[in-house]
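Asks: Sequence below, structure please.
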Amino acid sequence: MNAERNDQIKVVRADYADPGHAAALVMVLDAYASERAGGSDPLSAFAKANLVRELAARPQAYSVLAFDGTAPVGLVNCIEGFSTFACKPLVNVHDVAVLASHRGRGIAALMLAEAERIALERGAVKMTLEVLSGNSGAVRLYERIGFAGYALDPAMGTAQFMQKWLA
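Replies: Have a look, this model is predicted:
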């Protein structure tokens, strides 16, 4: 990470009631969703209009934003869950996005460090995330900062992330 290039980067916990933070969250997430790694489909008008209000209505959700000066350049969305084995909260990192113009500067690592600080503040026992296997840059970052494949018993293999759409 080039510290000189990051001296203008500010990482903050998003305030969903702040219109500037709300706009930044939607803008960065929409940019990510529009890229191949985000599915190549911009956010719907419904998501753009309702996302921040819906996040704010969920006390288990929090977001971290990165700004270059006053320009939003990054976002991490987190949702608290619960580890039944540990009987403690866990935090799922649901979205990690940095605008293409600012990648390679360590911004995602800075935001994830803040997300981890908040997770610890909440008493979380671990953080989880999903990443596409073809997103090698993200995989390298996550491994470098301590994430690893989930396994209880190596003989049973690592967990797979699966989904089922409901209507």
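Asks: From here on, just use CA atoms for contacts and neighbour counts.
Replies: OK.
Asks: can I assume Ala148 sits in a helix?
Replies: No - read with DSSP: H, G, I helix; E, B strand; the rest coil, Ala148 is coil and lies in no helix.
Asks: residues near the nearest residue to it once chain neighbours are set aside, how many?
Replies: Nearest residue to Ala148, sequence neighbours excluded (C-alpha to C-alpha, 6 or more residues apart in numbering): Tyr142, at 7.6 Å. Tyr142 is flanked by 17 other residues according to other C-alpha atoms under 10 Å.
Asks: Proceed likewise with the subsequent sequence, for comparison:
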Amino acid sequence: MMAPAPTLTVEMADYGEARDAGEVVRLLDAYACDPMGGGEALNDDVRAKLVSGLAATPGAFSVIARLDGEAVGLANCMTTFSTFAARPIVNIHDMVVLDGHRGHGIGRAMFGAIETEAKSRDACKVTLEVLSGNEPAKGLYASLGYGDYQLDPAAGSALFWQKAL
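Replies: Now for the predicted structure:
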């Protein structure tokens, strides 16, 4: 007899609930340790401030994916504002599915929950950043309809730049 398929759930994290708060930190640390997340663990200061910082950020929300109750995926999202559309934008700031659980539809399910939440906030779009060498993530995102951003193809695609302070 075959074992039943694991049950996948994707829910909004409750930053005030100890279990969810711990999972946000644990999953983000796993992402930070991954080569696509920089390859270094979160420092103790970040671990201590992460959840309270998210909770204090207007428009921030996180979704946690669980298989049979075990947290295996996390997306941290920020709501911002489109001046051209005069509507909110939801940005997926962090997206992680733990190694060993990738390629099984968990990320796709998390995107469904994020897009549902974005629509409930009347967002005009969902944005994200992805490293150019992260082919598996790019494949998922493209299959879901995400792509590079441009206003006029002659002007080129938008680039995501930063300056550390």
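Asks: And the TM-score, once the two are fitted together?
Replies: Superposed pair, TM-score by TM-score structural alignment, normalised by the length of structure 2: 0.95. Supporting alignment: 163 aligned residues with a C-alpha RMSD of 1.3 Å.
Asks: which element is the residue nearest to Ala148 of structure 1 on?
Replies: Assigned by DSSP states H and E, Tyr142 of structure 1 belongs to helix 136-144.
Asks: How about residues contacting that helix?
Replies: Under the contact criterion C-alpha atoms under 8 Å, 6 or more residues apart in numbering, helix 136-144 of structure 1 has outside partners Ala109, Val131, Ser133, Ala148.
Asks: now the residues you listed as a markdown table including distance to Ala33 of structure 1, neighbour count and secondary structure?
Replies: Shown next, in a markdown table, are those (distance: C-alpha to C-alpha, whole Å; neighbours: other C-alpha atoms under 10 Å; DSSP: H, G, I helix; E, B strand; the rest coil):
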| residue | distance to Ala33 of structure 1 | neighbour count | secondary structure |
| --- | --- | --- | --- |
| Ala109 | 20 | 16 | helix |
| Val131 | 14 | 15 | coil |
| Ser133 | 17 | 9 | coil |
| Ala148 | 25 | 13 | coil |
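Asks: In those residues, find the pair that's most separated.
Replies: Ala109 and Ser133 (18.7 Å; C-alpha to C-alpha).
Asks: which residues of structure 1 fall in strands?
Replies: Residue ranges of the strands in structure 1, as given by DSSP state E, are 9-13, 61-68, 71-83, 88-98, 126-129.
Asks: Check which residues of the longest one are buried.
Replies: Buried positions in strand 71-83 of structure 1, judged by neighbour count with 16 or more other C-alpha atoms under 10 Å: Pro72, Val73, Gly74, Leu75, Val76, Asn77, Cys78, Ile79, Glu80, Gly81.
Asks: Kindly report the same for the first one.
Replies: Of the residues in strand 9-13 of structure 1, those with enough neighbours to count as buried (16+ other C-alpha under 10 Å) are Ile9, Lys10, Val11, Val12, Arg13.
Asks: now the equivalent of Thr83 of structure 2 over in structure 1: how far from Ala61 of structure 1?
Replies: Matched by TM-score structural alignment, Thr83 of structure 2 corresponds to Thr84 in structure 1. Thr84 of structure 1 sits 19 Å away from Ala61 of structure 1, going by C-alpha to C-alpha, to the nearest Å.
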